[in-house]
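S.K.: make a model of this:
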Amino acid sequence: MSETLQTAAPSEAGENPLLRPWQTPFETPPFAEIEPEHFLPAFEQAFADHAAEIAAITHDPSVPDFANTITALERSGKLLAKVSAVFYDLVSAHSNPAILEIDKEVSLRMARHWNPIMMNAVLFGRIALLHENRATLGLTGEQMRLLERTYTNFYRAGAGLDEVAKKRRAEINERLAQLGTSFSHHLLGDEQDWFMELGEDDRDGLPEAFVAAAKAAAEERGMTGKAIVTLSRSSVEPFLKSSSRRDLREKLYRAFTARGDNGNANDNNATIVEILALREEAAKIMGFPTYAAYRLEDSMAKTPEAVRGLLERVWKPARERALADRDALQALIAEEGGNFALAPWDWRYYAEKLRQRRADFDDAAIKPYLVLDHMIEAAFDCATRLFGVTFSERKDIPVWHPDVRVWEVKGPDGKHKALFYGDYFARPSKRSGAWMTSLRDQQKLDVDVAPLIINVCNFAKGADGQPSLLSPDDARTLFHEFGHGLHGMLSNVTYPSLSGTSVFTDFVELPSQLYEHWQEQPQVLRQFAKHYQTGEPLPDDLLQRFLAARKFNQGFATVEFVSSALIDLEFHTQPAAASRDVAAFEKAELEKIGMPAEIALRHRPTQFGHIFSGDHYASGYYSYMWSEVMDADAFGAFEEAGDIFDPAVAKRLHDDIYSSGGSRDPEDAYVAFRGREPEADALLRRRGLLEVTPAA
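M.R.: Next up, the predicted model:
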């Protein structure tokens, strides 16, 4: 996008809703008034304001102290944070061609704005002086943590480099910003362009609820009266589990795993190669041998060796379980008279059949009881019982799409605490996956600021006025993202940089994965799992079969995750030159670990947005498993108390984990909650990959 486009858009504050105070309930974004052309002028103003604030801090003639340097930095950039939050919400959850085109320019401009700030030698000098003398400053625990994080962030951004190295690091940052944006746009493009229409003869084995959702997906694309499968995971996986049409399973599977790898305008192979080369160069500029070594230094894991140790420990029993399951599935095919070898597009289908035989359970049986609205109520009710917060729906809050719902959150004292936005349904304008983000973070630096927290999912919408029904995986995803949401809503810190989910990547998944445990508790399901047609509660025998079946197919689930995490680690520990042919690198690594041919990576490289759409999870996809060690162990505190809502344990969980944000070291926070470090075997037990030896 050319620079000249900026002058064509309205730029005065009176005309631009992003640049004037919001006269809405709780000063929420007035989405109906915001047009794509408002963003570039708003970003221009925000960049200028922030640059002026940084200049004032940098050139303050006073002796550096915590207030005029660190606190001043925390106060800066409010307009930029405000505009960015709205913009990136729309880019991810409700984009259009105009927004995506603006995103290309904004990503580059954002890098060009932040590079000179984070590499400012004078500003870093002030921060470094305070850091060096931190023991004499009389700081609170939160202030000490903020100073340490600020120093670390500037140092790791290259503020201590010489000018030649800074210039190159800045160039790399700019190019990586462009490449990450391109990667995500390519992935969205492939997902938007593909669908598979289901004629009457193509629906064998598909549950009624799935067909209704397929009709709703067609309606969303203007194909009234038809039914389609899209490349949304919430559409793909149920189809692969249920469809008895092997040819269609193969067609869908191949399209799903080929996203970003089709040799078309959306191909991500060259993008990956350039990203990896630039990341390696950036790490070496910073004095690290590999990008993984650079990234993991500032994490709980600390080193690639620690990450590999965890992944390999889990890989062996998971692979053994998966291979045993593979043999059982192949035997089932033979028993049915099939004369073909089990293929990746067969696994879920025959695993469901095997689960029905072994555990007398299949997802289709429980899905009518997992109504989206009831599962939202369940997530809210668990939060109320644990933390005393209450939720009431608001119809007066502006939203970015008619499907978005908003609830006001009040604390135990009845006072306003947050707003929670839920955007649950798949649509072509939304990227795939599920995530939590915010439109405003909690802080109380000058005044108490209540957060605006968002959960985005891609569930299939019910058709013809029918409710949306969730699979067990969908219901778990809802609780997972709501756990992230609670991390943002319950945050109780002073400084915005430490708010909510501003923690290490391998700690951020603890509050979300821990919250998943409540979704599968019998007392929660008995109360909220009710049949969408009859209102009857989940029958106890079906509940027991569901609970018994939870560990079924965990070899498969663990293998598809761990293999992706290992590929991520190898991409960022081996020389970038080794992965110039992405497909060959992927093939070689999978052969090296003995990947079963019948199981695919959960994320093939060309669609691995976690690690290539940006750098947040680069060398960090393992984080889900690192956090799972903690979450499996942490829920044990409630089990040991004999009450999954035990008030004393819940208070520690609130105070030490959910409300403390990034204000303390995560290891200290965990030990404060649990009384000890996590027990690693809890993860293997939870996944059924460790045989528990009975007590003598």
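
S.K.: use CA for all of it now, contacts and neighbours both
M.R.: OK.

S.K.: assumed Y421 was part of a helix.
M.R.: No: assessed with DSSP: H, G, I helix; E, B strand; the rest coil, Y421 is strand; it does not lie in a helix.

S.K.: relative to T384, how far out is it?
M.R.: 17 Å (C-alpha to C-alpha, to the nearest Å).

S.K.: between the two, which one's more packed in?
M.R.: Y421 (25 against 17; other C-alpha atoms under 10 Å).

S.K.: and the more buried one, what does it touch?
M.R.: V404, R405, V406, W407, L452, I453, I454, N455 (C-alpha atoms under 8 Å, 6 or more residues apart in numbering).

S.K.: out of these, which two sit at the greatest distance?
M.R.: V404 and L452 (13.5 Å; C-alpha to C-alpha).

S.K.: neighbour count winner among the two?
M.R.: When V404 is set against L452 and neighbours are counted by other C-alpha under 10 Å, the residue ahead is L452, at 26 against 16.

S.K.: list the contacts for that one?
M.R.: T28, A418, L419, F420, Y421, S438, L439, R440, D441, M489.

S.K.: any idea how far it is from L439?
M.R.: 5 Å.

S.K.: equivalent analysis for A177, please.
M.R.: A177 is 21 Å from L439, by C-alpha to C-alpha.

S.K.: ok, D162 next?
M.R.: For D162 relative to L439 (C-alpha to C-alpha), the value is 37 Å.

S.K.: spit out the contact partners of R319.
M.R.: R319 neighbours (C-alpha under 8 Å, 6+ apart): G555, F556, V559, M595, P596.

S.K.: what's the closest non-adjacent residue to F195?
M.R.: With sequence-adjacent residues excluded and distances taken as C-alpha to C-alpha, 6 or more residues apart in numbering, F195 is closest to T230, at 4.6 Å.

S.K.: what's the neighbour count on the one you found?
M.R.: Neighbours of T230 (other C-alpha under 10 Å): 25.

S.K.: for comparison, sequence B:
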Amino acid sequence: MKDQIILAGKASGVAVLLALASCTSSQTPQTQDTQVTTQQQQAVETNPLLQEWTGPYGGVPAFDKMNLADLKPAMEKAMALNLAEIEKIANNTQPATFENTIEEMERAGKELNRVFTYYGIWSSNVSTPEFRTIQQEMAPKISEFNSKISQNEKLFQRIKVVYDNAQKNPLPADQQRVVELVYKGFEMEGANLSPEQKQRYAAINKELSTLYTKFSNNILADEEKYVVYFTKDQLSGLPESFVKAAAKAAADRGKEGQYAVTNTRSSMDQFLTYSDERALREKVWKNYYSRADNNDENDNKQNIVDILKLRRERVQLMGYDNYAQWRLQDRMAKTPEAAMDLMMAVWPSAIARAKEEVADMQQLANKTSKTKITIEPWDYRYYAEKVRQQKYDLNSDEVKQYLELGNLTQAIFFTAGELFNFNFTPVPEGSVPVFHEDVKVWEVTDKTTGDHIGLWYLDPFARQGKRSGAWATTYRAHTTFDGKKTVLSSNNSNFVKPAPGEPVLVSWDDAETFFHEFGHALHFLASNVKYPTLNSGVRDYTEFQSQLLERWLSTDKVINQFLKHYKTGEPMPKELVAKIEKASTFNQGFATTEFLASALMDMHFHLADPNNLDPDKFEKETLSKLGMPKEIVMRHRSPHFGHVFSGEGYATGYYGYLWADVLTSDASEAFAEAPGGFYDAEVAARLVKYLFAPRNSMDPADAYRQFRGRDAKIDALMRDRGFPVPGQQGKK
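M.R.: I've put the predicted structure just below:
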């Protein structure tokens, strides 16, 4: 996930301010342009964040020159530069054409895109209190900036002329798609509103931008603030690799001789899975799931209410009943009803399976626990692991010995080579600037021709100032517009950094996530589009490509070549592989329920009346009505649901992971049925041609039909999760 305001300037370079404060009414348009160019060119030449990227590989970001003092002036100058470009387009006296309007918009904003790359790094990877102060100050300015583009009446009328003409006389397919995406984007942002409505719309966006920043920073503050320390006599059950990493985490925080569980998912998840200390598990669990819900200065409950009220008011200005109707119109689901139907088709099977899992765990706890306990949420992972060992003789820590980060990195490179014909070569250290010493960089080339495709940056470890989770981003997207631009892509993880000389061993789930996020990077690298706008994504579709890539982790070629014991170098034994396959549907009740609970709450929040809403009460009551098992909590509880409330990218769109899962399961069966299996050359070629390379130059539903020969069905998803297939209950 990326913040919406970061993405705003990257899709097509059209995020600009309407007017420059330095211009006066006595100046002619030509004089304005000349003065702005002179003033701003000086800023570009002196501020490193504005300067054109130089060096090898088509130019690279100057991450080694990042100075926070340069950020605010760079952003202000970049917005002003972009303004001048857009004003020139809007005031062109020639009849509007694709070339003089849409193409010029695609061309605009180069300086802004560069600055937002650095802004994104500060926001996600190396945040500091000083940056957050600037972020809070700039958020409303960026919102005003975006509103004044989407509400530029002259600009929109020119876009509308091009759009209307294209409806009568269609342009070449890629140009037609760009026009439709640009027009729809302006329309959805209120371009057809009255002047009074536009004014209120812009004011709402400005308020929201501040709230999104507060929401995000409150989560990060609680992740940094709440750390659980424990001592040597409390290590029972914990793997050696985690103990060493926990010792380092404590030492880094001035607690030499102790051990620390940081308030991030990777650290929490491991501790809850293995620690025998039930009281500590409860403390760690409560720390994590109460982030931004502690009734203090970092509490997000009121922010949720304010965000929901403003979102509803804004879409009602355009005639929609609720935010979900507005948001989903350009997604694959199209309507909130369709998204809810999909989720509710899976939900009953998920909670039924979860109840079976709890029963198994309770039975085991009754036999093994020294004191009588009832399974609580902080027990779920712990006893699930015990049941896994009992039912399948599968020990997650044993599996981790074969999942070493360096080998996994080679595994994703191998997969990219087999499917995409890509080759990854480490760049010489120091030849490409990085923003932290942990970051490594690889050059990506075509295996056959040797042609340069781009760079791939990896920032693997958790640290203070880095937001939790895993994500992918792109610093420069592929286009052939105004000359070919090669890709600068990145993956970001939060693996627990090991003690010096120790291996990075990860769980099977974390290994799948590593493949998942690399799928996003491959989507960037495989792009074959002309126009920048076509690199934009449809949220419930772009998760599909990344989720699909997870399937290659469990293929024979990857297992036999790269899943090697970190000490002996021996490949994962076939017996262990068989156990993993046999247990593949184990704990699907938990996994599906915790995800779906978040997705359903996302939708329910945006369909409800936000007036007099108590977020905690609403969350509890809604989940109770849905039959949520008390032993499971939402994957992202509302006060720290950053996907939904720290921006708008996933708002009413968190269901998209399930929509993407339907496509993933269905597409996986296309590979499984092919003669060459998951490495079948013909199916792989279709995969690249229709599902990766086009990005958003084709309608996603059409692209999938081109790949599969039909629409996706839910059947494969239900089979994958071990749930009953609709219409086949009782059949043998």
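
S.K.: let me have the contacts of R319 of the first structure in JSON lines, extended by secondary structure, distance to A306 of the first structure and neighbour count.
M.R.: JSON lines is the format used below for the contacts of R319 of the first structure (DSSP: H, G, I helix; E, B strand; the rest coil; distance: C-alpha to C-alpha, whole Å; neighbours: other C-alpha atoms under 10 Å):
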{"residue": "G555", "secondary structure": "helix", "distance to A306 of the first structure": "22", "neighbour count": "25"}
{"residue": "F556", "secondary structure": "helix", "distance to A306 of the first structure": "24", "neighbour count": "24"}
{"residue": "V559", "secondary structure": "helix", "distance to A306 of the first structure": "19", "neighbour count": "26"}
{"residue": "M595", "secondary structure": "coil", "distance to A306 of the first structure": "21", "neighbour count": "20"}
{"residue": "P596", "secondary structure": "coil", "distance to A306 of the first structure": "25", "neighbour count": "18"}
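
S.K.: and which of these is nearest to L445 of the first structure?
M.R.: Taking the contacts of R319 of the first structure together and measuring to L445 of the first structure by C-alpha to C-alpha, the closest member is V559, at 45.1 Å.

S.K.: list the residues that contact that closest one.
M.R.: So V559 of the first structure contacts W315, A318, R319, A322, M595, I599, L601 (C-alpha under 8 Å, 6+ apart).

S.K.: can you find the partner of the second one in the second structure?
M.R.: A318 of the first structure is assigned A350 in the second structure as its aligned equivalent, the criterion being TM-score structural alignment.

S.K.: do E281 of the first structure as well
M.R.: By TM-score structural alignment, E281 of the first structure lines up with E313.

S.K.: same deal with I34 of the first structure?
M.R.: In the second structure, I34 of the first structure lands on M66 (TM-score structural alignment).

S.K.: roughly how far does that match sit from T533 of the second structure?
M.R.: M66 of the second structure is 28 Å from T533 of the second structure, by C-alpha to C-alpha.

S.K.: how many neighbouring residues does the alignment partner in the first structure of A672 of the second structure have?
M.R.: Correspondence of A672 of the second structure to the first structure, assessed by TM-score structural alignment: E639. Per other C-alpha under 10 Å, the neighbour tally for E639 of the first structure reads 12.

S.K.: E639 of the first structure belongs to a strand?
M.R.: No: the assignment for E639 of the first structure, made by three-state DSSP, is helix rather than a strand.

S.K.: what's the longest helix in the second structure?
M.R.: helix 336-368 (DSSP state H).

S.K.: how big is the angle separating the next helix or strand after that helix from helix 336-368?
M.R.: Note on helix 336-368 of the second structure: by DSSP states H and E, the next helix or strand toward the C-terminus is helix 377-392. If you take axes from the mean of the first three to the mean of the last three C-alpha atoms, to 10 degrees, helix 377-392 of the second structure sits at 70 degrees to helix 336-368.

S.K.: give me the mean deviation of helix 377-392 of the second structure from the first structure.
M.R.: Superposed on the first structure, helix 377-392 of the second structure shows a mean distance of 0.6 Å to its aligned residues (mean C-alpha distance after the TM-score superposition for the first structure).

S.K.: which residues does the next helix or strand after that helix contact?
M.R.: Using DSSP H and E, the helix or strand that follows helix 377-392 of the second structure in sequence is helix 396-400. Contact with helix 396-400 of the second structure is made by P239, E385, L505, V506, S507, W508, L576, as judged by C-alpha under 8 Å, 6+ apart.

S.K.: do a quick rundown of the strands in the first structure.
M.R.: 195-197, 228-230, 390-394, 405-410, 416-425, 435-440, 452-459 (DSSP state E).

S.K.: residue in the second structure matching H484 of the first structure?
M.R.: Under TM-score structural alignment, H484 of the first structure pairs with H520 in the second structure.

S.K.: contacting residues for its match?
M.R.: A472, T473, T542, E543, Q545, S546 are the contacts of H520 of the second structure under C-alpha under 8 Å, 6+ apart.

S.K.: again, only using 6 Å
M.R.: Applying C-alpha atoms under 6 Å, 6 or more residues apart in numbering to H520 of the second structure gives the contacts S546.

S.K.: next: G688 of the first structure.
M.R.: G688 of the first structure neighbours (C-alpha under 6 Å, 6+ apart): K551.

S.K.: identify the residue of the second structure aligned to it.
M.R.: Per TM-score structural alignment, G688 of the first structure is aligned with G722.

S.K.: Produce a ChimeraX select command limited to the buried residues of the contacts of L452 of the first structure.
M.R.: With 16 or more other C-alpha atoms under 10 Å as the criterion, this ChimeraX line picks the buried residues out of the contacts of L452 of the first structure:
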select :28,418,419,420,421,438,439,440,441,489
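
S.K.: tell me the one of the contacts of L452 of the first structure nearest R221 of the first structure?
M.R.: Y421 (24.0 Å).
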